[in-house]
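In: okay, structure incoming, though there's no sequence with it:
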């Protein structure tokens, strides 16, 4: 069975809610789905993963949530050969923070691409000022993402 791992970076639970909301959609399409809020570099190199999804919120001035920043900085410091990896990014933010809107999602997207991973489809940036419930746009996006994953 094809496996998708969702790596979550959250402070108040919104990014986890998104991961939990899209999990049944992925399972209905035949994927085994694992969600973790404690990502490690081994998640990116695990050959059992068909793809990785990142669901991450932006905090402060474009920062990662606590815990997820350790993962990002480990990847940045140690690097990895990710030519085998397919991934998607769901970034949550608030557009009133103009220059740092969804910055955490952009940062993780850029570093995965830098190490050779292939993004499937476009990154989804969800604006909390526009969507009170981030699950709705995420479900629409995941439907399209899975068709491109094949």
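Out: All right, it came through fine. In this text, all values refer to a predicted model and were calculated from it rather than measured experimentally.
In: make it CA atoms for all contacts and neighbour counts henceforth
Out: Fine.
In: you'd agree residue 12 is in a helix?
Out: No: read with DSSP: H, G, I helix; E, B strand; the rest coil, residue 12 is coil and lies in no helix.
In: what is the burial count for it?
Out: 10 (other CA atoms under 10 Å).
In: same thing with residue 150?
Out: Using other CA under 10 Å, the number of residues around residue 150 comes to 7.
In: what sits closest to residue 9 if chain neighbours are left out?
Out: residue 56 (4.4 Å; CA to CA, 6 or more residues apart in numbering).
In: so where does that neighbour fall, helix or strand?
Out: According to DSSP states H and E, residue 56 maps onto strand 51-57.
In: what's the first helix or strand after that strand?
Out: helix 68-78.
In: let's bring in a second model and compare:
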């Protein structure tokens, strides 16, 4: 059974809630799923990871949540080359912050692509000003992502 790791960056639990809500969709598609709340580079470079989904909140002025900062530093310091990594990204933010809206998700996306990782489909950006419950946007996006990328395991 292929392994999907959902790597979570959250300050108040919103991104973790999204991860927990979308987990069953991947399990129904045939994946073993692990939610990782303190991610490390090994979580995406190990042989046991077939697919990654990042659920990431933005804090402050486009900053990474505290639990995600060590992962980002490790990624920047080690520049591992991630050509084998296939991933999706759900970025949570608040458009009232203007230019820094979903800043952490956008920065992570750039970092991953700079390392050669392959994003499957477009990044989902959830705006707290428009969507009270982020999973209301995330669930249909994940369903379409699984179907569109033919991620179901036979």
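Out: Perfect, thanks for sending it. In this text the structure is predicted, and so the values were computed from the model without any measurement.
In: contact partners for the residue nearest to residue 9 of structure 1?
Out: 7-10, 15, 64-65, 89-92, 104-105 (CA atoms under 8 Å, 6 or more residues apart in numbering).
In: are any of the residues you listed buried, and which?
Out: Buried subset of the contacts of residue 56 of structure 1 (neighbour count, 16 or more other CA atoms under 10 Å): 7-10, 15, 64-65, 89-92, 104-105.
In: let's see which of the residues you listed end up in helices.
Out: Using DSSP state H, 15, 104-105 are the members of these that sit in helices.
In: how much does the strand holding residue 56 of structure 1 deviate in direction from helix 68-78?
Out: If you take axes from the mean of the first three to the mean of the last three CA atoms, to 10 degrees, strand 51-57 of structure 1 sits at 130 degrees to helix 68-78.
In: mind reading off the mean deviation between strand 51-57 of structure 1 and structure 2?
Out: Its aligned residues in structure 2 lie a mean 0.4 Å from strand 51-57 of structure 1 after superposition (mean CA distance after the TM-score superposition for structure 1).
In: and which of the ones in helices among the buried ones among the contacts of residue 56 of structure 1 is nearest residue 139 of structure 1?
Out: residue 15 (13.0 Å; CA to CA).
In: burial count for residue 140 of structure 1?
Out: Residue 140 of structure 1 has 12 neighbouring residues, counting by other CA under 10 Å.
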